[in-house]
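Asker: okay, predicted coordinates and the sequence, questions at the end:
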Amino acid sequence: MLLIKNGKIFTMDGAVYEEGSILIEQGKIKEIGENIVAPLDAEVIDAEGKIVMPGFIDAHCHLGMWEDSIGFEGADGNEMTDPITPQLRAIDAINPLDRSFEESREGGVTCVATGPGSANVIGGQFAAIKTYGDRIDDMVVKEPIAMKCAFGENPKRVYNDKNKSPMTRMATASLLRETLMKANEYKRKLEDAGDDSSKRPDFDIKMEAMLKVMNGEMPLKAHAHRADDILTSIRIAKEFGVKLTLEHCTEGHLIAHHIKNEGLSAVVGPSFGERSKFELKNLTFDTPGVLNKAGVKVAIMTDHPVIPLKHLNLCAALATKAGMDENEALKAITINAAEILDIDDRVGSLKEGKDADIVVWDKHPFDLMSEVLYTIIDGEVVYKK
């Protein structure tokens, strides 16, 4: 057993305890509140004068997919040989021994959604994982959680260099529609065949991978920066009745009312960096706050390694500086991220029965000089200052 006591606890579940305690047993939060009495043999962390929060969650990054300080040999996020690769799974590329995992824990990040990049129209399957472990199978929270797809400049650039489709936004949309149509037909044939194996369609690994999207079991995770690309992703998702989350959403502040009216969530970023291409010309830290004030559920991302994952708190702090409500910015890297990823039954807030993913800070995490004192994942202290 582990007891954290005397800390100012932000549960991200509505309650804030000025001098609260958390009792942890077998990797779960057993009790949270004030004046908790723990068994005499419990390990105790005295957090007096400190901030206690849920571990932070990055809802969109590429942790372990592009390894630190390596280059091509560690770059496993983009299979740039075919624009349609839904069968690819992030768990087959993630290297949990990459040192960025350790740095993430030092930054208070305990869970991430990581997966393929945006070179392909359909890039493959994202996974939600913890940031501690030496075997990816033991780190998975949920897999797959989403199917990555991409609009805008990236697929155009990659396949223009190969002199093959897609070289235009029209072709990107067309290839995605074609795949969704094929997946619908594949699903229909499977349903019509029932238990009669002789009537089943020929096995197609791409279509098998798309079934979870067509069945509404996971969303398309749509890379889209520019407003027109965001709206194209919405148009196609509505055509086929599939779920959608908006990723990057760089010009989302320009069309916030449309995103709100469509009932969609936005995973915004990376907002800290250069405007390296045309579709980033309206990049601003205003975006998360504008969307939030319009009623859109927002998460904030690093897109690691674009921004090192350990700086997720800085990204949220800069969104606050640009006008986002401070508590809403905290939600954007905790409970909102968990809800968008559909893993909030386990992580994202401090609540009895949830995973004991907890971070003790010496100051508020939005303070530039703040440091993580303890990072706890599944009840185990995995980093100590």
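Answerer: Yep, that arrived. What you see is a predicted model, and the numbers here were worked out from it, not measured in a lab.
Asker: could you use CA atoms for every contact and neighbour count after this?
Answerer: Will do.
Asker: name the SS class of the one residue sitting closest to the centre of the chain, please.
Answerer: The residue lying closest to the centre of the chain (Cα atoms, centre = their mean) is residue 59, at 1.6 Å. Here residue 59 is recorded as strand under DSSP: H, G, I helix; E, B strand; the rest coil.
Asker: shouldn't residue 97 be within a helix?
Answerer: No. Under three-state DSSP, residue 97 falls outside any helix and is assigned coil.
Asker: rewinding a little: ok, the nearest residue to the residue nearest to the centre of the chain once chain neighbours are set aside - contacts?
Answerer: With sequence-adjacent residues excluded and distances taken as Cα to Cα, 6 or more residues apart in numbering, residue 59 is closest to residue 113, at 5.0 Å. Contact analysis of residue 113 by Cα atoms under 8 Å, 6 or more residues apart in numbering lists 57-62, 126-129, 341.
Asker: if we go to 6 Å?
Answerer: 59-60, 127-128 (Cα atoms under 6 Å, 6 or more residues apart in numbering).
Asker: and for residue 357?
Answerer: Here residue 357 is in contact with 54-55, 376-378 (criterion: Cα under 6 Å, 6+ apart).
Asker: one more time with 8 Å, if that's ok
Answerer: For residue 357, the contact set (Cα under 8 Å, 6+ apart) comprises 54-55, 110, 347, 375-379.
Asker: okay, it and residue 323: tell me how far apart.
Answerer: Distance, residue 357 to residue 323, using Cα to Cα, to the nearest Å: 29 Å.
Asker: coming back round to it: now the element after the helix or strand hosting the residue nearest to residue 59, going C-ward?
Answerer: In this structure, residue 113 is located in strand 109-114 according to DSSP states H and E. Of the helices and strands lying after strand 109-114 in sequence (DSSP H and E), the nearest is strand 122-130.
Asker: second one coming, line it up with the first:
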Amino acid sequence: MLLIKNGTLLTMTGEAIENGQLLVDKGKIIAVGKDLGMPAHCPTLDAEGGFIMPGMIDAHCHVGMWEDGLDFEGADGNEGTDPATPHLRAIDAINPRDRALVEAYEHGVTCICTGPGSANVIGGQFATIKTKGKRIDKMILQETAAMKVAFGENPKKRYSAKQQSPSTRMATAAIWRDYLFKTKNYLENKEKGSGFDLKLESLIPVVKGELNVKAHVHRADDIFTAIRIAKEFGLKMTLEHCTEGHFIADELAEEGFSVIAGPFIGPRGKVELKELTFNTPAILHRAGVKIALMTDHPVVPVYYLPLCAALAVKAGLAEEEALKAITLNPAEILGISDRVGSLEAGKDADIAIFDQHPLNVQANTTWVLIDGEVVFKRG
């Protein structure tokens, strides 16, 4: 058992609790509040007047898929030989020794959703993991968190260079729809003893509406194409990046799909990013869209996640909402809010303690816990 005391609790579920306390036992938070009764001789951790918050969550990145400091040998995120690879799994590529995972938890990012890139129309399966561990199998929160699908510039660029389809947006949409139809037919015929197809097996949870689709979309037209197909097949889906979302925020609110927005730090390095602005999260939130913020690591280093939130505040997003966009909202969007995302009794003791408000760019983590274990202590 461990008592964390003498800090401001940013619970994500209500008002901040000044001089609050957290009681942790067996990897879980068991009590949150002020002046908690504690057993005699209970070990304590003094936050020394700092800020205590749930560990941060990056809902879209590629940590461990493109290893830090390596070129081809560490690049395992795009199987750019086939535009449809739904059977690929992130857990078979993530290297727990990627230095970026250490940097993540040292800066308070305790959970990430990581997976394939956007070269293929259907890229494969994302996984949600804790950022501390030696073996991926023991770090998993969701072995299969979502199916990655990409629209727009990236699949076009990869396969037109190979003189293959897709070289147009029409072909990208057609390939995605074709695989959804094939999967529906495969599912109907499966009980009749039809042959086994690993790709289509991987898509069965998608067509059943059981597995979320992560739709890589930047431009407004691509966003609407993704929505059109999702509605046609009854898919669960989140809109990833959503760079032009500020132009269509009212439409997105009406449709009801959540957005994992970003990355916003960096240059407008391709055509689809020409409308990139940090105003997007605030505009989407004001319209009623649930948002999370991403780094898209290695595009932006994963430990810059709180900086992404701070810059969103500078551009008009309320501070409380910016904190939720890197904690509770991604947990809810990913379907893991029963485990992480807020400081509540019963949840995993994934906790970050800062010496200043976490959205102050000069703030440092002083302590970080994952599953109740101290994984980082400054000094």
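Answerer: Everything's here; your move. Keep in mind the model is a prediction, meaning the values are calculated, not measured.
Asker: what's the average distance for the strand holding residue 113 of the first structure when superposed on the second structure?
Answerer: Superposed on the second structure, strand 109-114 of the first structure shows a mean distance of 0.4 Å to its aligned residues (mean Cα distance after the TM-score superposition for the first structure).
Asker: in that strand, what's buried?
Answerer: By 16 or more other Cα atoms under 10 Å, the buried positions in strand 109-114 of the first structure come out as 109-114.
Asker: with distance to residue 10 of the first structure added, can I get those residues in a markdown table?
Answerer: Shown next, in a markdown table, are the buried residues of strand 109-114 of the first structure (distance: Cα to Cα, whole Å):
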| residue | distance to residue 10 of the first structure |
| --- | --- |
| 109 | 16 |
| 110 | 16 |
| 111 | 18 |
| 112 | 20 |
| 113 | 23 |
| 114 | 26 |
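Asker: for the contacts of residue 113 of the first structure, which one is nearest residue 225 of the first structure?
Answerer: residue 60 (13.9 Å; Cα to Cα).
Asker: distance of the closest one from residue 152 of the first structure?
Answerer: On the measure of Cα to Cα, residue 60 of the first structure and residue 152 of the first structure end up 18 Å apart.
Asker: which parts of the first structure are helices?
Answerer: 99-106, 153-160, 169-193, 205-214, 227-240, 256-261, 286-293, 312-321, 326-331, 335-341 (DSSP state H).
Asker: closest one to residue 136 of the first structure among these?
Answerer: helix 99-106 (11.7 Å).
Asker: mind giving me the packing neighbours of that closest one?
Answerer: Using 3 or more Cα pairs under 8 Å, 6 or more residues apart in numbering; DSSP states H and E as the contact test, the elements touching helix 99-106 of the first structure are strand 372-377, strand 380-384.
Asker: by how much does the first one deviate from the second structure on average?
Answerer: Once the two structures are superposed, the average separation between strand 372-377 of the first structure and the matching residues of the second structure is 0.4 Å (mean Cα distance after the TM-score superposition for the first structure).
Asker: swap in the last one?
Answerer: Its matched residues in the second structure lie on average 0.4 Å from strand 380-384 of the first structure after superposition (mean Cα distance after the TM-score superposition for the first structure).
Asker: in terms of secondary structure, what does that strand contact?
Answerer: helix 99-106, strand 372-377.
Asker: could you identify which of those is most buried?
Answerer: Most buried of these by mean neighbour count (mean count of other Cα atoms under 10 Å) is strand 372-377; its value is a mean of 24.
Asker: list the helices and strands that one packs on?
Answerer: Counting by 3+ Cα pairs under 8 Å, 6+ apart, strand 372-377 of the first structure packs on helix 99-106, strand 109-114, strand 358-361, strand 380-384.
Asker: quick one: those as CSV, columns for distance to residue 268 of the first structure too.
Answerer: Compiled in CSV, those are given as follows (distance: least, Cα to Cα, whole Å):
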stretch, distance to residue 268 of the first structure
helix 99-106, 19
strand 109-114, 14
strand 358-361, 23
strand 380-384, 28
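Asker: looking at those, which is nearest to residue 237 of the first structure?
Answerer: Closest among these, using Cα to Cα: strand 109-114, at 21.0 Å.
Asker: residues in contact with the residue sitting furthest away from the middle of the second structure?
Answerer: Most distant residue from the mean C-alpha position of the second structure: residue 40, 40.0 Å away (Cα atoms, centre = their mean). Residues counted as contacts of residue 40 of the second structure (Cα under 8 Å, 6+ apart): none.
Asker: alignment lookup: it to the first structure.
Answerer: With the correspondence set by TM-score structural alignment, residue 40 of the second structure lines up against residue 40 in the first structure.
Asker: between the contacts of residue 357 of the first structure, which is nearest residue 266 of the first structure?
Answerer: residue 347 (18.8 Å).
Asker: alignment lookup: that closest one to the second structure.
Answerer: By TM-score structural alignment, residue 347 of the first structure lines up with residue 340.
Asker: what sits against its match?
Answerer: 54-55, 327-328, 331, 347-348, 350.
Asker: possible to save these as CSV with distance to residue 145 of the second structure?
Answerer: CSV is the format used below for those (distance: Cα to Cα, whole Å):
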residue, distance to residue 145 of the second structure
54, 21
55, 19
327, 17
328, 17
331, 12
347, 19
348, 18
350, 19
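Asker: closest to residue 13 of the second structure out of those?
Answerer: Once Cα to Cα is applied, the member of these that ends up nearest residue 13 of the second structure is residue 328, at 8.4 Å.
Asker: in contact with that closest one, which residues?
Answerer: Counting by Cα under 8 Å, 6+ apart, residue 328 of the second structure has contacts 12, 337, 340-342.
Asker: how close does the aligned partner of it in the first structure get to residue 55 of the first structure?
Answerer: Using TM-score structural alignment, the equivalent of residue 328 of the second structure in the first structure is residue 335. Plainly put, residue 335 of the first structure is 10 Å away from residue 55 of the first structure if you go by Cα to Cα.
Asker: and for residue 302 of the first structure?
Answerer: 15 Å.
Asker: quick one: the counterpart of residue 145 of the first structure in the second structure and residue 361 of the second structure, what's the gap?
Answerer: Taking TM-score structural alignment, the alignment pairs residue 145 of the first structure with residue 145 from the second structure. For residue 145 of the second structure, the distance to residue 361 of the second structure equals 31 Å [Cα to Cα].
Asker: who has more neighbours, the two?
Answerer: Using other Cα atoms under 10 Å, the more surrounded residue of residue 145 of the second structure and residue 361 is residue 145, with 24 against 13.
Asker: mind listing what that one touches?
Answerer: Taking Cα under 8 Å, 6+ apart as the test, what residue 145 of the second structure contacts is 113, 125-128, 211-212, 334.
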